[in-house]
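Q: Return a 3D structure for these sequence lines:
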Amino acid sequence: MRPTTRFAKRCLSVYRPLPVIAALSSLPIISVHAASTTPPIAPDAALTSDAAITQRVNDSSVSEHAQTADDTAQLTALRAQIEAQRLYEHTTWRRLLYFVDKGGITPKRAKSSAVTDRSFYLTKNGQHDPAAEMDALLLAITTHQARADKARTPITLPDDDALCRFPARARWLSAQLGLGDIYTSVDCQNLDNWMDTLSAKQLSVMFAEEYLDNPMSAFAHTLLRIDSQTTGSPEARIRHAYSLNDTVDGDAADNFVIYAIKSISGIYDNIIEIDPYPERLTKYVNEDERDVWTYDLALTPAEVEQIMYHVWETKDLALPYYFTTDNCASEILRLIDVVRPQNALLQQLPYAVVPAEVITLLQDYQLIDGQSYTPSAATRRQALRNKAAADGEMLDKDALASAIDASDIQTLLPDDTLVASDNNPLTRHPLQMASIGVGQAGGDRYTEVGIRAGYHDRLDSASGFPQFFDLGGLEARVRFNETDTDRDNDRVELQQATLIRGRSFNPLNTSHAGSSWGAAIQATRVNDGADPEGRDHLVGSLGYERGVSWALGTPRAGTGEMPPQLCYGLASATGQVGRGISKGYRVGAGVNLGCDYQINNRLRAQAQLQLPYWYHGNSDVAGYRGHYWQPITMLGLQYDIDKQSAIRLEANHEWQERIEKGDEVQVAYRRYF
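A: Sure, this is the predicted structure:
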């Protein structure tokens, strides 16, 4: 068991010590990495022979039990049944042992468990031999069952006993073999106390929306809510609930860049934290000011219990944490897969496990049985602002702040008087996108295809996302030029390849007031204004913007949404390098001005003016300039055909006399999948 880590970054979010609401201060805290639970299996548990396992039973004060002929016959029959059914190859057994089979284009069956910790196994080769693990557990079950039958009373087992360490495995194997519930005749004190304290009756998934102002939270966050009450008031349910949070066990001393690299590459371990749910909810709703959606899972009481037993088995494991594949969201799917062998939820997302896609996947498999919306403190303040504006009143900053008391339990409850914001991830478009378009640039015609691994830009359908959300990654566009032009040697061109790009808007005239900013890392094709012929070239580009924004118009009635239109002004700084451009580099500074207009639910428009001033360095080549303005105007329009398809029109003009292809227009079909 590891010591308490008071600085742990959430999957796609950052942890800070949480303030405890005064009204909830009496709640007990269960911190599985701080409390004393079960010690590791004794070293002799790493042996595989029947004699070695029998010796462990003797060491557990059961030496008075002697194997009878009937015991031996039963064990032989059960082993034959296991072999006939090949239970050690059963999907559930492999999942209980953490054999993580991969999905994707070429599915791969894991040859060994992902867990290297010896205490996770009863046998020396358990990481690679599920059959040996099953046989060792079978011997433990039958031995204790025979002892309990002889004593005719429940027997108490030590915490490091196989049945106390691995209750999910033992219950599953006993059920498969028709042995009944061994836990009616044995007691495991720490396990029983842990289960009684949590008293899990229902599991729910909490989804905290994307939060761009904290890059580690940019892709949202999910955790499991453990409900001990399924009836009564929402307040009572929240008060008595716990959160199960799988996160990265990060180092507080690392700066953000190092932290991100270690999180992505698996250098950090994961950590499972179980704490009172109100504390977690307070962080997202009141501190980060993120709206939260909660989804009740359609699991039976037996499935909930089995998941909790499996959490007991795995909660202290130190497994590598990978930001994209082994994170807060993947753990939820893995736990559900343990009790639903017919599903392979985790294999459905083989390349990246994104919280929003997990929610959609649960819905697709009919695993959601109810949902609720908890507005953030910022959304509640905006709702008051909207109401006051509709009534012709004005609320100052102090009045808004006093109206929302962050220490009040009511701020953690769903608000039936407030219409839910249009940010339910179940209503959003799929995150992957492919496009095909035709266009004309400087008189030359072309066809262009594109792909985006995720996520969303401001011309995409906004339903299901935080307002004004703009984040994309792993995008590429390839252009096929017409052959009857002067570009025969460049028929196929990479137009753009984006690693990451995004903008965070916090309009000054809203409850989200603050700085607005943007950043992009990409390779992009640009026109070289230093060149007398203004030819285009592919360059690597790194850009950053910062400024202000305003929300305009009338917000949706009864909601805490901001006004639907957006205008902004951002100062920009950009550096670009490429062999084709003058001097091989250029740096620029300027201003980006723009507005987005939501015409209706299906139609959106966008206009932007970029005013960069570029510098290449002094040039000694005749006709080449070392610095210049290169203004660009851009227009965009998108119409949504349905949730999965849209038509987009884009046009731009570069106000620079040297540019070879200063005018461009394109129409494209976009398919979200």
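
Q: switch to C-alpha atoms for all contacts and neighbour counts from now on
A: OK.

Q: which non-adjacent residue is nearest residue 554?
A: residue 563 (5.1 Å; C-alpha to C-alpha, 6 or more residues apart in numbering).

Q: Ok, residue 460 next?
A: Nearest non-adjacent residue to residue 460, counting by C-alpha to C-alpha, 6+ apart: residue 638, 7.3 Å away.

Q: Who are the contact partners of the one you found?
A: 459-460, 602-605, 646-649 (C-alpha atoms under 8 Å, 6 or more residues apart in numbering).

Q: Now neighbour count too, for the residues you listed, in a markdown table please.
A: Output for the contacts of residue 638, formatted as a markdown table (neighbours: other C-alpha atoms under 10 Å):
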| residue | neighbour count |
| --- | --- |
| 459 | 21 |
| 460 | 24 |
| 602 | 17 |
| 603 | 19 |
| 604 | 22 |
| 605 | 20 |
| 646 | 20 |
| 647 | 17 |
| 648 | 22 |
| 649 | 17 |
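
Q: One more, so I can put them side by side:
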Amino acid sequence: MPSANFSADLPSEEAFENDIPLPAEKYRERAEREYLDFFEPKSKPERERLRILLSEIDSSKLFQSSHWMRLLRYRKSLLVGYHSEIVSDSYFLSAYGKVDPRKEMIASVRGLFLENNKNLDLSPQCIFPERYRWLRHALKIEISDQKIACNRLDVWKQNINLSKVKLVFASYYLQSPASLFGHTFLKLNNKSNLNSELLDYGIGYAAEPGEIDPLRYVLGGIFGGYTGKFSIFPYYAKINEYNDLENRDLWEYELSLDDLQKEILLGHLWEMGQAEFDYFFQRENCAYQILRVLEVVKDINLQSDTQMILTPIDLLKKVHAFGLVKDNSPVFRPSLYHRLENQITEMKEEEREQYFINLNEIDQKKEISLNQETDVRLVPVLIDSFQYRMTQRKLLETDDRYFRLLGKQSSLPIEAKKADEIKKEDPPESAHGSRRLSLGYGNASIGNFMEVESRLAYHDLLNVPKGMISTSEIQFFNLKVRKYEDNRPEITTFHLIKLASLSPYNGLSQKHSYLIDIGSQTLSFNHPEARKAVGNLDLLYGYSFAQEFSKGNSFGVISILGGLKAQTNSDFSYGMRFGPQAMLNYLYEWERFKFQWQYSYAYTSMSKNNNFFQNSLKLRYAIHVDHEIRLEYTTYPQYAETLVSYQYLF
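A: This next block holds a predicted model:
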């Protein structure tokens, strides 16, 4: 079943049986043609009633109400005054509605007096149900007064048949820039689907960049250029996409909403179908828009405007802090790979060896060799492995070997078919804060120094991995400022964006590793005190290795990467040095400690510049998930330093 986008209009025929979609273009045409700033009802009594309502709006300053500001997504700044985050004209009934809350409210009240026409679903009251519900309540208008029938809205609500609302978090997906922070959306539980929640619907917010290359996609997501929209989809489609295709765990949190708040939620989500926004990865993203929806539903300030970067983890922390989540534990839906990983880890050593022999036979398209001793344990996990390969499009769903395994499974004892219980991971809201401040003191080749570091987001390889991926790094706007003795403060390091995925390679996942670093750093030229800032770019690709399926002590994670290094400064030959680069990285964690060794070498003499190397040893001690002590030793050509620092994450 395809997903149905609100702005393509309301849900599709398949989603809502015989309900015929009404193109959104008709809404837009209506908004462009019929702004209501000067509309007057024909009858004198209605004109008098309108005059009384408009007078009450001005006398009470109702248009300054916090709920009205949230409904229309108004923000106020010193320079431009009010402006709405919504960029689509079809959301406004006044020609000045994007920048004037009063005129938009007056136009909305005028809309109460529009004469009924043949297509009532084009009426403002049917397009913006929550807006008009609230206006009736605030202006004490009788429910039956100026109330019309909205057939399409009613059919939509009947088909959703809402019982519960859940906030769903899809874990990090490092292969897609838009999902580096994870993803959040709402799940609408249907009263008729209590035993089959996969048939429920989800509503989420995402960018619509179209066909575009990855680099432009990242830059557009950071600096703007995409339109974001809400869309509705069957929940099982997201299970297939996230759990199976992208190997992402799902966490479901039931929200604490009463009946009125559920009604407000449905009405506001319906009218969000007319809204388009400017999309940004770091802030005006899925988490931000869902937080704004919940502010409308709960009529509270969830501090959506207080952070320069708002991530899905931040959203989860906020809904827990404000008591919006019910006390019952979240529902955990492990990914297909996570389930396989658990099954392989629970195997005995000889079973694991036989499994990888069989997995190789599957990949080589050979017949699978099983024996009676391992049949009971391996058949279920080999079936899951077939499904995993199918999601990777490495095997066809018509493979006869798959069906023979299914036949063999049917003859196994019932207890042999049961998968091992998967230990629930640390929930994502238990992760450390995404922002960081640190204070450090060190000694370098040119003297002692004090260092202050600030990071807007998100996680590095030494941070406590609780609720995160331990072999990942996602840093945005990381800035280090130092003051050496008898010198002015200087910016020594700036990471505009730094991404690393060092997931171990194994016969099942066959994952690769990569590192991307875009920013600047201060380096020594010719002698230690000749320090200058250089622009820096690292692009590396390779593999990482670990005892991923071992229950015992692991030797850590070893990564071998190769790629390109490029740096810019006017003192380099031709203003730039570049060349191939190799990197070794080692991570080892035990209890509260984590150790990292990293060595890189760039052959930049090909650009008629000196070659470059960097060697670093780092040790982290976690006082708490949000408090760390670090000890670091780093060497570059003609320069070395030691640093001890305190890290605070919030």
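
Q: Double-check that the residue nearest to residue 554 of the first structure belongs to a helix.
A: No. Counting by DSSP: H, G, I helix; E, B strand; the rest coil, residue 563 of the first structure is not found in a helix; it is coil.

Q: Surely residue 189 of the first structure and residue 160 touch.
A: No. Assessed by C-alpha atoms under 8 Å, residue 189 of the first structure is found out of contact with residue 160, at 11.1 Å.

Q: more neighbours, the two?
A: Using other C-alpha atoms under 10 Å, the more surrounded residue of residue 189 of the first structure and residue 160 is residue 160, with 19 against 14.

Q: Map that one onto the second structure.
A: Counting by TM-score structural alignment, residue 160 of the first structure corresponds to residue 122 in the second structure.

Q: which ones are touching that match?
A: By C-alpha under 8 Å, 6+ apart, the contact list for residue 122 of the second structure reads 27, 30.

Q: what's downstream of whatever helix or strand residue 132 of the first structure lives in, the next helix or strand?
A: Assigned by DSSP states H and E, residue 132 of the first structure belongs to helix 130-151. Later in the chain than helix 130-151 of the first structure, the nearest helix or strand by DSSP H and E is strand 155-156.

Q: show me the contacts for residue 233 of the second structure.
A: Contacts of residue 233 of the second structure by C-alpha under 8 Å, 6+ apart are 2-5, 201-203.

Q: next one: residue 122 of the first structure
A: 41, 45-48, 133, 136-137, 162.

Q: between the residues you listed, which is closest to residue 353 of the first structure?
A: Closest approach between the contacts of residue 122 of the first structure and residue 353 of the first structure, by C-alpha to C-alpha: residue 133, at 29.9 Å.

Q: what about whatever residue of the second structure lines up with residue 384 of the first structure, how many residues close to it?
A: Using TM-score structural alignment, the equivalent of residue 384 of the first structure in the second structure is residue 343. Using other C-alpha under 10 Å, residue 343 of the second structure is surrounded by 21 other residues.

Q: do the same with residue 610 of the second structure
A: 18.

Q: Return the distance of the nearest residue to it once chain neighbours are set aside relative to residue 634 of the second structure.
A: Sequence neighbours aside, residue 604 is the residue nearest to residue 610 of the second structure in space, at 6.2 Å (criterion: C-alpha to C-alpha, 6+ apart). Separation of residue 604 of the second structure from residue 634 of the second structure (C-alpha to C-alpha, to the nearest Å) stands at 20 Å.

Q: now swap in residue 533 of the second structure and tell me
A: Counting by C-alpha to C-alpha, the gap from residue 533 of the second structure to residue 634 of the second structure is 17 Å.

Q: hmm, back to that, can you show me which of the contacts of residue 233 of the second structure carry over to the first structure?
A: Among those, the contacts conserved in the first structure (both residues aligned by TM-score structural alignment, their matches' C-alpha atoms under 8 Å) are 201-203.

Q: Filter those residues down to just the ones in strands.
A: 201-203 (DSSP state E).

Q: Of the residues you listed, just say which sits nearest to residue 291 of the second structure.
A: When those are compared against residue 291 of the second structure (criterion: C-alpha to C-alpha), the nearest one is residue 203, at 13.3 Å.
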